[in-house]
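Predicted coordinates and the sequence they were generated for:
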Amino acid sequence: MTTSNSAAQQRMEDLLGTAEAQVLQRWRQMAETPEDELRELYVAFRAALSDPQGDFSDVRGLLAEFSRARARQGLTPSETSRAVFALKEAVYEVVEATGDTETLRAYIWFARLVDDLGLYTFETYSAAREKIIRDQAEALLELSTPVVKLWDGIIGVPLIGTLDSARTQVVMEKLLQMLVDTGSEHAVIDITGVPAVDTQVAQHLLKTVAAARLMGAECSISGISPQIANTIVTLGIEFGDIVTKATLADALAHALRRSGVEVTAPRSARISVRAERS
């Protein structure tokens, strides 16, 4: 730190100590923030200014937490930064009242310092907000990819919406874990709610089926509409020996039969299910 900056730092520390009550009151009014939050920051500011090395790490730590708290509250980054920049205005009123040239020069140094800290607050807020969005997206992803038990030894994965790499990974992990937890040997992946199947989506489905097979489970894919069937043929997508069915009911009936359960549909249209006798 240069001699001039050191002198400015000392002068501003003295000023903040002398006019603490006035500055805090005006800062609270302009920042529209509870005084206890600002007081902690104010004390950290004074401690940093009194440090010969000018260490503002504690101030930055408090500002980071201040930014994260406001991000969780849904406030904008501009509102958060303005709360910090308001300190300059509060201090300037005191500096202007002194009419001292040296104090004004020291204030210019202080204003630049607050500007840097305000930008740091903005960056921290943005990072915190991005994390919140990522966490929410992951939570929604978990909710949008349920794995349910359809029958003893049979689980189902109803997919709705676009199937991308990230979602495929979640589906695969949940499917494999459910296979282990339930000891199931059959899985039905239903794509009735998938708007379109292209080469990429098909590859994701094939990877999921391959992973399930490594666990010793047979997979079938249901929800193949005429439009999707036409797209698959047009694109030349090969599902190989993977069983595909038009409806979830057809796929479940197939899985039941493979499990040794006979499915019959009497004339009354009621469906009865009975285990085959050996």
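Nice, thanks for sending it over. Numbering: from 1, shown residues only.

C-alpha from now on. contacts and neighbour counts both.
Will do.

which ones are touching the residue most central in space within the chain?
The chain has Arg134 as the residue nearest its centroid, 1.5 Å off, counting by Cα atoms, centre = their mean. The contact partners of Arg134, by Cα atoms under 8 Å, 6 or more residues apart in numbering, come to none.

where does it land in three-state SS?
helix (DSSP: H, G, I helix; E, B strand; the rest coil).

Please apply the same query to Pro195.
Pro195 is classified as coil under three-state DSSP.

buried ones in stretch 26-38?
In terms of neighbour count (16 or more other Cα atoms under 10 Å), stretch 26-38 has its buried residues at 26-28, 30-31, 35, 38.

From start to finish, how long is that stretch in a straight line?
End-to-end distance for stretch 26-38: 11 Å, by Cα to Cα, to the nearest Å.

Show me the contact partners of it.
Under Cα under 8 Å, 6+ apart, the answer for stretch 26-38 is 24-25, 82-84, 86-87, 89-90.

If we use 10 Å, what do you get?
21, 23-25, 39, 41-42, 44, 62, 66, 79-91, 93 (Cα atoms under 10 Å, 6 or more residues apart in numbering).

What of stretch 42-61?
By Cα under 10 Å, 6+ apart, stretch 42-61 touches 1, 5-6, 8-17, 20, 23-24, 27, 35-36, 38-41, 62-64, 66-67, 87, 110, 114, 117-118, 120-121, 124.

Structure two is appended below for comparative analysis:
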Amino acid sequence: MADHEAAGERNSSAQEVGEFLRRRREQIAQRWADETLFRTVFTMSRDEAVEACRAVVEALAEVAVADQVENLGAAGFIAVRDQLGRMVASRTRTGAGSTQIADEVAALRTPVAELLRSELDGSPSGRAEECSVTLTSLMGTLRLVVLETALTAGQELIDRQRLQLLEVATPVIKLWDGVVAVPLIGTLDSARSQVVMESLLDAVVSQQARFAILDITGVPTVDSLVAQHLMKTVAAARLMGAECIVSGIRPAIAQTIVHLGIDLGSVITRASLADALAYALHEQGSVVVDRNRTGTSAR
């Protein structure tokens, strides 16, 4: 019986805090607009900052009325998560760390608590204390939501940067009309293999390439997984109408491939990139003349 009464009291205080937030939304928004978190993000227009503050206050009110003050996944936070994410990203770009951002969110409680105390002035002390505790829990949840959003945004940024690095690390080079090459350096995993395949196929289309060279001189080791990725890339290039040549197979890698029992019989291979280019040029009917050997000085 006592537990039911306590739950009812908590629910009542949460609803009271929610109703208070809605009544005082404009005043809270005006005060928050001058706080560091909003002031440093919305530097061009205070009206824009106030509007953002109103949205966050309304979200908090919805969460409180639903008695979800400690629920990070409460429906009320959904509407402002994107906005909070943009704000966090903006603060991060200016050099603010997660601890500083968390402190800025925590600072939002003070102006709200002051308004709540003034409104509850004269109420029974127990009631005022319950509402104050509820508000503290609610603002603590907002702080956690912001930190969670910051971590998610940070991970997404890391993923995007990782993909960009993979793209930079796997350039497609035009060696000749109709001939493109991808010089691979370092470990070839599933993610990078996908980038290699996509980049190579895009180059085959854009350059109208008849030959695509995969040079693995800089790949330290070749195992069954790497070989499988290479075979898939070769097959995809063929479907796009380009013949794929694998070059740079060093003696150690050749022995590994044999020991693993990997069949590269259907793949054209050459010892070096120069040999692969020479093969592609020959197949296209191009003739390269060494002027020094023919007695004509190079210009």
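Yep, it's here. Just so it is clear, the model here is predicted, and its values are computed rather than measured.

Now the TM-score, please.
Once superposed, the chains reach a TM-score of 0.77 (TM-score structural alignment, normalised by the length of the first structure), with 269 aligned residues with a Cα RMSD of 3.7 Å.

Work out the gap between stretch 164-184 of the second structure and the centre of the chain.
24 Å (Cα atoms, centre = their mean, to the nearest Å).

Can you point out the buried residues in it?
Buried residues in stretch 164-184 of the second structure (16+ other Cα under 10 Å): 166-167, 169-172, 174, 178-184.

out of these, what pair is the most spread apart?
Leu166 and Gly178 (24.6 Å; Cα to Cα).

how about the helices in the second structure?
Shown for the second structure, the helices assigned by DSSP state H span residues 2-23, 25-32, 36-39, 46-65, 75-93, 98-106, 109-119, 125-169, 190-207, 224-239, 251-260, 273-283.

Can you tell me what Leu184 of the second structure aligns to in the first structure?
Matched to the first structure by TM-score structural alignment, Leu184 of the second structure sits across from Leu159.

mind checking how far its match is from Leu150 of the first structure?
For Leu159 of the first structure, the distance to Leu150 of the first structure - Cα to Cα - is 15 Å.

Give me whichever of the helices of the second structure is most buried.
Of all the helices of the second structure, helix 46-65 has the most neighbours on average by mean count of other Cα atoms under 10 Å, namely a mean of 21.

tell me the angle that one makes with helix 125-169.
120 degrees (axes from the mean of the first three to the mean of the last three Cα atoms, to 10 degrees).

quick one: helix 46-65 of the second structure to chain centroid distance?
The answer for helix 46-65 of the second structure is 27 Å, by Cα atoms, centre = their mean.

One more: stretch 59-66 of the first structure?
Counting by Cα atoms, centre = their mean, stretch 59-66 of the first structure comes out at 22 Å from the chain centroid.

quick one: that stretch to the second structure mean distance?
For stretch 59-66 of the first structure, the mean distance to aligned residues of the second structure following superposition is 3.7 Å (mean Cα distance after the TM-score superposition for the first structure).

do the same with stretch 121-135 of the first structure
Looks like 1.3 Å for stretch 121-135 of the first structure (mean Cα distance after the TM-score superposition for the first structure).

matching residues in the second structure for that stretch?
So stretch 121-135 of the first structure sits over residues 146-160 in the second structure, by TM-score structural alignment.

One more: stretch 210-230 of the first structure?
Taking TM-score structural alignment, stretch 210-230 of the first structure hits residues 235-255 over in the second structure.

show me what contacts the residue mapped onto Gly85 of the second structure from the first structure?
Aligned against the first structure by TM-score structural alignment, Gly85 of the second structure finds its counterpart in Ala64. Residues in contact with Ala64 of the first structure (Cα under 10 Å, 6+ apart) are 58, 70, 117, 120-125, 127-128.

cool, Ile185 of the second structure as well?
So Ile185 of the second structure contacts 169-170, 215-220 (Cα under 10 Å, 6+ apart).

repeat that with 6 Å
Listed by Cα atoms under 6 Å, 6 or more residues apart in numbering, the contact set of Ile185 of the second structure reads 218-219.

And Arg270 of the second structure, how close does it get to Val204 of the second structure?
In terms of Cα to Cα, Arg270 of the second structure sits 20 Å off from Val204 of the second structure.

Likewise for Leu37 of the second structure?
49 Å.

aligned partner of Arg283 of the second structure in the first structure?
Quick fix: residue 283 of the second structure reads Glu, not Arg. Using TM-score structural alignment, Glu283 of the second structure pairs with Arg258 in the first structure.

before we move on, what about Thr134 of the second structure?
Match for Thr134 of the second structure (TM-score structural alignment): Trp109.

Skip the chain neighbours and tell me the closest residue to its match.
Ala8 (6.8 Å; Cα to Cα, 6 or more residues apart in numbering).

thought the one you found was touching Ala106?
Yes. Using Cα atoms under 6 Å, Ala8 of the first structure is in contact with Ala106, at 4.2 Å.

who touches both of these two?
By Cα under 6 Å, 6+ apart, no residue touches both Ala8 of the first structure and Ala106.

give me the number of residues near Asp198 of the first structure?
12 (other Cα atoms under 10 Å).

That one matches what in the second structure?
Under the alignment (TM-score structural alignment), Asp198 of the first structure maps onto Asp223.

What separation do you get for its match and Thr256 of the second structure?
7 Å.

hmm, who's touching stretch 137-149 of the first structure?
Contacts of stretch 137-149 of the first structure (Cα under 6 Å, 6+ apart): 155-157.

try 7 Å
155-159, 167, 171, 174-175 (Cα atoms under 7 Å, 6 or more residues apart in numbering).

what's the span of that stretch from first residue to last?
Terminal-residue distance, stretch 137-149 of the first structure (Cα to Cα): 25 Å.

Save the buried residues of stretch 26-38 of the first structure as CSV, and put in distance to Thr264 of the first structure too.
What follows is the buried residues of stretch 26-38 of the first structure, written out as CSV (distance: Cα to Cα, whole Å):
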residue, distance to Thr264 of the first structure
Arg26, 80
Trp27, 77
Arg28, 75
Met30, 75
Ala31, 72
Glu35, 74
Leu38, 73
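
Noted, bye for now.
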